[in-house]
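> With the sequence up front, the predicted model follows.
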Amino acid sequence: MTQGTAHIQPNGKKIAKTVLMPGDPLRAKYIAENFLENVEQFNEVRNMFGYTGTYKGKEVSVMGSGMGIPSIGIYSYELYNFFDVDTIIRIGSCGALQDNVNLYDIIIAQGASTNSDYVDQYNLPGHFAPLADFDLVAKAKAQADNLGAVTHVGNILSSDTFYNADETFNARWQRMGILGIEMESAALYLNATHANKKALGIFTVSDHILRNEATTPEERQNSFTQMMEVALEIAD
């Protein structure tokens, strides 16, 4: 285990084997303050807050990833390869694409399609499909059902573009059954696979892209508690 990197400086504080990773560092702070006990902050570099504590006696860390594949690509790579983390569960918001998916529903990302070139670094002789760890998918679905959450399991899109000049972009991904769009999970799944580690993305639907429905920033930061509870319950 390294003493620190340019992006993560624990200064002797422990990082758990399982890390919950929202995009927003303030969501990480919210989880630490409202769900964890015996909390210690292990990172504040670039205001990318990271905390370790216990949840029902289990040691769990939570840390922001920032926005986009380059950002989570750095943080998840370092957690897996430099800090001995075994599992990262991304908890975030996404925009829905399918008619049967509604605001506040939970999407469990079995796969993460992408328009990113992140996979090119592996120089594979074909197209690789980034997938979540199946055991985590199954546990998350069972836990979400126990909580009475409306869930959807399937393929999401990790997009490099938030504002896309191609006006047909969303409709074409909808046609291929993509449940929702976010911006990070493909890199997380690729890093996990390459490091022989585990990863999962769990999302609360914050907006419906085709209906112009949306939640507020405050709701995204503080109100997506079912998703947080699912991730905490399945943390090893």
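Looks like it came in fine. Numbers count the residues shown, from 1 in each chain.
> From now on I want contacts and neighbour counts done on CA atoms only, so please keep to that.
Fine.
> chain center to the helix or strand hosting residue 53: distance?
Taking DSSP states H and E as the definition, residue 53 sits inside strand 50-55. Remark: strand 50-55 is offset 17 Å from the chain centroid, using C-alpha atoms, centre = their mean, to the nearest Å.
> Can you spell out which helices and strands pack onto it?
Under the contact criterion of 3 or more C-alpha pairs under 8 Å, 6 or more residues apart in numbering; DSSP states H and E, strand 50-55 touches helix 25-35, strand 37-43, strand 58-63.
> Stretch 107-125: end-to-end distance?
End-to-end span of stretch 107-125 (C-alpha to C-alpha, to the nearest Å): 31 Å.
> Stretch 89-103 now?
21 Å.
> From the centroid of this structure, which residue is nearest?
residue 90 (1.9 Å; C-alpha atoms, centre = their mean).
> Can you say which helix or strand has the nearest residue to residue 153 once chain neighbours are set aside in it?
In space, residue 153 comes closest to residue 108 once its chain neighbours are excluded; the distance is 4.8 Å by C-alpha to C-alpha, 6 or more residues apart in numbering. Mapping residue 108 onto the secondary structure by DSSP H and E places it in strand 106-114.
> before we move on, what about residue 174?
helix 169-175.
> what's the next helix or strand after that helix in contact with?
For helix 169-175, the following helix or strand on the C-terminal side (DSSP H and E) is strand 180-182. Strand 180-182 is contacted from outside by 93-98, 107, 155-159, 205, using C-alpha atoms under 8 Å, 6 or more residues apart in numbering.
> Can I get the residues you listed in JSON lines including distance to residue 36, secondary structure and neighbour count?
Converted to JSON lines, the contacts of strand 180-182 look like this (distance: C-alpha to C-alpha, whole Å; DSSP: H, G, I helix; E, B strand; the rest coil; neighbours: other C-alpha atoms under 10 Å):
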{"residue": "93", "distance to residue 36": "21", "secondary structure": "strand", "neighbour count": "27"}
{"residue": "94", "distance to residue 36": "25", "secondary structure": "strand", "neighbour count": "26"}
{"residue": "95", "distance to residue 36": "28", "secondary structure": "strand", "neighbour count": "24"}
{"residue": "96", "distance to residue 36": "30", "secondary structure": "strand", "neighbour count": "28"}
{"residue": "97", "distance to residue 36": "33", "secondary structure": "coil", "neighbour count": "25"}
{"residue": "98", "distance to residue 36": "34", "secondary structure": "coil", "neighbour count": "18"}
{"residue": "107", "distance to residue 36": "24", "secondary structure": "strand", "neighbour count": "27"}
{"residue": "155", "distance to residue 36": "30", "secondary structure": "strand", "neighbour count": "21"}
{"residue": "156", "distance to residue 36": "29", "secondary structure": "strand", "neighbour count": "30"}
{"residue": "157", "distance to residue 36": "31", "secondary structure": "strand", "neighbour count": "25"}
{"residue": "158", "distance to residue 36": "29", "secondary structure": "strand", "neighbour count": "23"}
{"residue": "159", "distance to residue 36": "31", "secondary structure": "coil", "neighbour count": "20"}
{"residue": "205", "distance to residue 36": "24", "secondary structure": "strand", "neighbour count": "27"}
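> Comparison target below:
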Amino acid sequence: MEMTPTAHNGANKGEIAKTVLMPGDPLRAKYIAETYLENPVKVTSVRNMLGFTGTYKGKELSVMGGGMGMPSMGIYSYELYHFYDVDQIIRIGSAGALQDHVKLMDVVIAMGACTDSNYAYQYGLPGTFAPTADYELLVKAVKAAEKQGTKVVVGNVLSSDIFYHHDSGVNDKWRSMGVLAVEMETAALYMNAAAAGKKALCLLTISDLIYGEEKLSALERQLGFGKMMEIALEL
């Protein structure tokens, strides 16, 4: 009997934990599962968007890739919340720093997510929705970072639909408003969580400097975000 709820996820109901860590890169999900989880089991590999469930310090935990961009995050997080009864998703991703005080490999916690996306159109709201993190998860993340001895920067990020922007001055405008960093998924995750009455938090490691030359390689992005991963695991 077919028990898979969606066309995008091969897991059966009950095979995904209530808490899911969600990197964009499915290979990072594989790395986290093999490095940190006890007895990880691959529960989905549809479209090579790998997902695993195991335990961490005795508690069941899943980790699954979410892909690039808000359409991809929108699909996977929606399905996890609505079809797999997930309670909270912690995105662990990379971002480009927009502010000079945000350095390479710093961990940014997204308190809110600005966006140039039309994702919120679907809700028919009579104004502009401000996507924000779950406060309880945010406080826990800050405390976990302090215990770990890792400095974190908390504030607003930008979730953009556009990686190669036609307007060469667009980053200057967001930078002038104090936005810390730019990435491509958080706003959709926070909106899906709000609409579902669930929890979400986004942790980002700075992989490149928009106003500098430093940046991480693809392999460093895949394997080198240990501090961020360990903060997320404590949530």
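Looks like it arrived, so ask away. Remember, predicted model here, so these are calculated numbers, not experimental data.
> Could you tell me the TM-score of the two chains?
After superposition, the two chains reach a TM-score (TM-score structural alignment, normalised by the length of the second structure) of 0.97; 233 aligned residues with a C-alpha RMSD of 1.0 Å.
> Taking strand 58-63 as reference, get the angle to the strand holding residue 53 of the first structure.
150 degrees (axes from the mean of the first three to the mean of the last three C-alpha atoms, to 10 degrees).
> Check the mean deviation of strand 50-55 of the first structure from the second structure.
Taking mean C-alpha distance after the TM-score superposition for the first structure, the mean distance separating strand 50-55 of the first structure from the aligned residues in the second structure is 0.4 Å.
> Which stretch of the second structure lines up against that strand?
Per the alignment by TM-score structural alignment, strand 50-55 of the first structure matches residues 51-56 in the second structure.
> what's the matching stretch in contact with?
Stretch 51-56 of the second structure is contacted from outside by 15-17, 26, 29-30, 33, 36-45, 60-65, 233, using C-alpha under 8 Å, 6+ apart.
> Now, of these, which are buried?
Applying 16 or more other C-alpha atoms under 10 Å to the contacts of stretch 51-56 of the second structure, the neighbour count classes 15-17, 26, 29-30, 33, 36-38, 40-45, 60-65, 233 as buried.
> Is residue 222 of the second structure part of a helix or strand, or is it coil?
helix (DSSP: H, G, I helix; E, B strand; the rest coil).
> Tell me how far it lies from residue 48 of the second structure.
Counting by C-alpha to C-alpha, the gap from residue 222 of the second structure to residue 48 of the second structure is 16 Å.
> which one of those two has more residues nearby?
Each of residue 222 of the second structure and residue 48 has its neighbours counted (other C-alpha atoms under 10 Å); residue 222 has more, 21 against 10.
> which residue sits closest to that one in space, ignoring its chain neighbours?
residue 28 (5.2 Å).
> and the one you found, what does it touch?
Applying C-alpha under 8 Å, 6+ apart to residue 28 of the second structure gives the contacts 65, 222, 223.
> How about residue 207 of the second structure?
94, 95, 96, 97, 104, 105, 215, 216, 221.
> mind running it again at 10 Å?
93-97, 103-107, 214-218, 220-221, 224-225 (C-alpha atoms under 10 Å, 6 or more residues apart in numbering).
> Could you do residue 209 of the second structure as well?
Residue 209 of the second structure neighbours (C-alpha under 10 Å, 6+ apart): 95, 96, 97, 98, 99, 100, 102, 103, 104, 181, 215, 216.
> what about the first structure, which of the residues you listed hold up?
Counting by both residues aligned by TM-score structural alignment, their matches' C-alpha atoms under 10 Å, the contacts of residue 209 of the second structure that remain in contact in the first structure are 95, 96, 97, 98, 99, 100, 102, 103, 104, 181, 215, 216.
> counterpart of the third one in the first structure?
For residue 97 of the second structure, the aligned position in the first structure is residue 96, judged by TM-score structural alignment.
> looking at it, its match is touching residue 207, isn't it?
Yes: applying C-alpha atoms under 10 Å, one finds residue 96 of the first structure in contact with residue 207, separated by 6.3 Å.
> shared neighbours of those two, anything?
Counting by C-alpha under 10 Å, 6+ apart, the residues touching both residue 96 of the first structure and residue 207 are 102, 103, 180, 181, 213.
> Farthest-apart pair in these, please.
181 and 213 (14.4 Å; C-alpha to C-alpha).
> out of the two, which sits in the more crowded spot?
residue 181 (29 against 13).
> what residue of the second structure takes the place of that one?
Looks like residue 181 of the first structure aligns to residue 182 there (TM-score structural alignment).
> Can you tell me the closest non-neighbouring residue to its match?
residue 158 (4.6 Å).
> Repeat that for residue 10 of the first structure.
Residue 10 of the first structure sits nearest to residue 42 (C-alpha to C-alpha, 6+ apart), 4.4 Å away.
> Now for the one you found: which residues touch it?
8-15, 49-52, 61-63.
> Now render the kept ones among the contacts of residue 209 of the second structure as JSON lines, adding distance to residue 149 of the second structure.
Supplementary listing: these in JSON lines, determined by distance: C-alpha to C-alpha, whole Å:
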{"residue": "95", "distance to residue 149 of the second structure": "21"}
{"residue": "96", "distance to residue 149 of the second structure": "23"}
{"residue": "97", "distance to residue 149 of the second structure": "21"}
{"residue": "98", "distance to residue 149 of the second structure": "24"}
{"residue": "99", "distance to residue 149 of the second structure": "22"}
{"residue": "100", "distance to residue 149 of the second structure": "22"}
{"residue": "102", "distance to residue 149 of the second structure": "17"}
{"residue": "103", "distance to residue 149 of the second structure": "16"}
{"residue": "104", "distance to residue 149 of the second structure": "17"}
{"residue": "181", "distance to residue 149 of the second structure": "22"}
{"residue": "215", "distance to residue 149 of the second structure": "23"}
{"residue": "216", "distance to residue 149 of the second structure": "22"}
